[in-house]
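**Student:** sequence-free structure coming up:
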């Protein structure tokens, strides 16, 4: 299809979908008790694209008064996640999906075009780049490709001298020594992960337990709402627990449609996750969320959402399973697409930013009023969310609502630096207190 024709088709689709949105306070869905309107059914879901334009000149995101932001690294190839090693080196995971999902419905084709206009089709590096800023001045002295030719990597975790990488179809282990700038030894497969031939949610989030004995992998569903059949969902919409010593895995929690970020809350030591919820039942359903992850718990997908709210699209119903569904802890609002999670373990960003969770919200495509496109901070007290999320890094949309960037992974280093991966701007941003 020619670019001109595809533009017209997308425009027509957006016109149809745009008739179905109405005024709604997206902030009413932030917190432990979100407003949940009645579900709606559509020929096409509400869609509006923030056309990708990238950053120009000296433009940067916006941060609150008392902070400053600058580019830490540019010219990356679709950076998705950032991780800080104990010696201060920063790992940047550059990747995009394997693009193996079949297109079976006309609306799948239209939604694919819409996402491509928003920059979703950018080529990823399928590699991990190391950045070293030894003097802390915000300009890396070393930039090196640490690992390459990895199949759509996403999560990364260092335990001792083992670097674990969650590719889309396998958890891999690589030898690492402090100070390494390149790893040439082949990786060892710890365990297979659900991949193709359909790989709808390809990202695999990764976190290591505080004692280093277990690894946790977020495995997203293979569909929006089981349109590829339940058999395609085997082992998916789950968080896996993997024994480091043996590679054996088990389901730690289930019913989480797409758990894209995992981290351990520093005070309680409990595992938390961010989750991308389902689409196509309204611009204001279903809220994406941040939640503690209870061992053995079921979180609703696909049969229900936000506890026992039944999704009638999935047949046959499973009332007993729905009755057991756990309500998440904290809503982030609908379709914000959280893709990065990091707890702050330092007060060097300020006392107001210690102990809580930074969340990178990639931004909506399937509602008329844009939602997300920012990094927020959820304050915590006594191991639980304790107030409204605060905007920390904004300005990814320009005044014409075009996308200059889209935040993904976030990380906080011990020096009080917040790092934000921007997969549209191909940049890692560095946020610090402004200082005297």
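**Tutor:** Thanks, I have it. These figures come from a predicted structure and were not determined experimentally.
**Student:** switch to C-alpha atoms for all contacts and neighbour counts from now on
**Tutor:** Will do.
**Student:** Which residue ranges of the stretch 1-150 of the chain form strands?
**Tutor:** Secondary structure of the stretch 1-150 of the chain by DSSP state E, counting those that start in this stretch: the strands cover 30-31, 67-73, 79-84, 90-94, 127-132, 142-148.
**Student:** Looking at those, spot the one closest to residue 157.
**Tutor:** strand 79-84 (7.8 Å; C-alpha to C-alpha).
**Student:** Pick out the residue closest to the middle of the protein.
**Tutor:** residue 339 (1.2 Å; C-alpha atoms, centre = their mean).
**Student:** now the angle between strand 79-84 and the helix or strand where that one lies, please.
**Tutor:** Using DSSP states H and E, the element containing residue 339 is strand 338-343. Counting by axes from the mean of the first three to the mean of the last three C-alpha atoms, to 10 degrees, strand 338-343 lies at 10 degrees to strand 79-84.
**Student:** want to compare, so here's the second one:
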């Protein structure tokens, strides 16, 4: 199985009011979503752009988010059995696996664990007998290293699968849009390799050898290749449902899709932004041995909902219906079109906080060809233990996309859960790895006190913003307002009494728009979104 675990740091677990842990036997529990805006904690040594100014995110109550490491080109991650974090860097010049290790004093060290690779991407730890291996998916091959706990430099590399397709193929003429490979390994030591498409929608990939837009199965030593499933344009995240050999993937579907319905609207065959924006959905699905999931001939139709979606014929490749879309395997779940789901993990058997310990987490890299951007967040699917299927997702980490969905400062790639229950999130836009940590009700008591004491009005603010604080024990508060460019336009410290306090913040000279208002008091911090609308 794929080990996605993290570093040791004591973590509290969600409990009921009685203190009893919530049982996993229930059919499905939907935990709290990301509704609280927090300032991302950034160590001073990591405050290069874009963290040279304050940045904010949304997380569930009682969670915090920090920048754990800065790694240029970071993509997929995995955690070794001893808790060390590894990350792939498939850059034009780097092409390495980085080891990132926390020191006892809280600082972080990184090492070039393996170098000279061919665009390394996915990483999987897997034990066969007494030997612990690290498997690495490179663009044209699958390699493995014998892993020794605590080492900072890899030993000899063994290439077990070679000659995977890349841009060097003569017919591709140097172009391969999705050349990076992803892998998973089941309990029978079978390797599953995602060979993604070279194109947006093309029949040639279905006739190549090996097929592209497909998943192949191999023995753990690279022998006995066979086609496992096809019709999946770009399966990035591959993972097995814990306790089973059921393969699940998230997949990226095509772009610039023509309107597929030959109706009386006059739009048939046209590429219309209004239709492209929401079609076709991306997918999160269980993959059947021998299955075909439609691409490039059939596209899922989410117009009636995102569960078990039917297919529409692709206008470019299947206008006449030569391929029967009714015969295709339907995806389990749809995800908003162009969200670009990449990393996928399951949380069963991890030390995630209890309410998040029975589901799947997906990193959405974000859209590039949608009129209003979507994605740019991490989502959680609660799992139905009776049907063994995902429920409706909630946002787990968001706020990277601005309020009018036009600009995002971060792009999540992959996620990894650790032995401490915290969550790492890689981000190739900010060249960072974040750590999401649950602080628990003890740590949040001061925040709750500040929340109860705080009233802000009017919203929108016009001239002055009024802040009422009632019953705080601290003697002063710090007030900041941060604009859309993450610059602090207000930063004031005010003395307060233990009774009622009514503070005015002059907003008359601020530009109209959305701001983050932060109130700091005695180690607590509350962040609110406020609107300034001056005449």
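**Tutor:** Noted; the coordinates are in hand. The structure presented is a predicted model; accordingly, all values stated were derived computationally and were not measured.
**Student:** Now mean neighbour count and distance to residue 283 of the first structure too, for the strands of the stretch 1-150 of the first structure, in TSV please.
**Tutor:** As requested, these are exported to TSV (neighbours: other C-alpha atoms under 10 Å; distance: least, C-alpha to C-alpha, whole Å):
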stretch	mean neighbour count	distance to residue 283 of the first structure
strand 30-31	22	15
strand 67-73	18	32
strand 79-84	27	25
strand 90-94	26	30
strand 127-132	23	35
strand 142-148	16	39
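**Student:** Now render these as a markdown table, adding distance to residue 17 of the first structure.
**Tutor:** Compiled in a markdown table, these are given as follows (distance: least, C-alpha to C-alpha, whole Å):
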| stretch | distance to residue 17 of the first structure |
| --- | --- |
| strand 30-31 | 25 |
| strand 67-73 | 36 |
| strand 79-84 | 29 |
| strand 90-94 | 33 |
| strand 127-132 | 37 |
| strand 142-148 | 41 |
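**Student:** Roughly how far does residue 344 of the first structure sit from residue 138 of the first structure?
**Tutor:** 19 Å (C-alpha to C-alpha, to the nearest Å).
**Student:** quick one: which of those two has more around it?
**Tutor:** Neighbour tally, residue 344 of the first structure and residue 138, criterion other C-alpha atoms under 10 Å: the higher count belongs to residue 344, 25 against 19.
**Student:** Identify the residue spatially nearest to whichever residue in the second structure pairs up with that one, adjacent ones excluded.
**Tutor:** Matched by TM-score structural alignment, residue 344 of the first structure corresponds to residue 347 in the second structure. Computed as C-alpha to C-alpha, 6 or more residues apart in numbering, the closest residue to residue 347 of the second structure that is not its neighbour in sequence is residue 357, at 5.1 Å.
**Student:** residues contacting that neighbour?
**Tutor:** Taking C-alpha atoms under 8 Å, 6 or more residues apart in numbering, we find residue 357 of the second structure in contact with 347, 348, 349, 350, 351.
**Student:** so the second one makes contact with residue 359?
**Tutor:** Think residue 348 of the second structure. Yes. Between residue 348 of the second structure and residue 359 there is a contact at 6.5 Å, judged by C-alpha atoms under 8 Å.
**Student:** out of the two, which sits in the busier spot?
**Tutor:** More neighbours surround residue 359 than the other of residue 348 of the second structure and residue 359, with 25 against 18 (other C-alpha under 10 Å).
**Student:** Which residue in the first structure aligns with the more buried one?
**Tutor:** Under TM-score structural alignment, residue 359 of the second structure pairs with residue 356 in the first structure.
**Student:** which residue in the first structure lines up with residue 281 of the second structure?
**Tutor:** Alignment note (TM-score structural alignment): residue 281 of the second structure maps to residue 287 of the first structure.
**Student:** gap between its match and residue 233 of the first structure?
**Tutor:** The value you get for residue 287 of the first structure to residue 233 of the first structure, if C-alpha to C-alpha is used, is 22 Å.
**Student:** Looking at these two, which is more packed in?
**Tutor:** Neighbour count, other C-alpha under 10 Å: between residue 287 of the first structure and residue 233, residue 287 has more, with 28 against 18.
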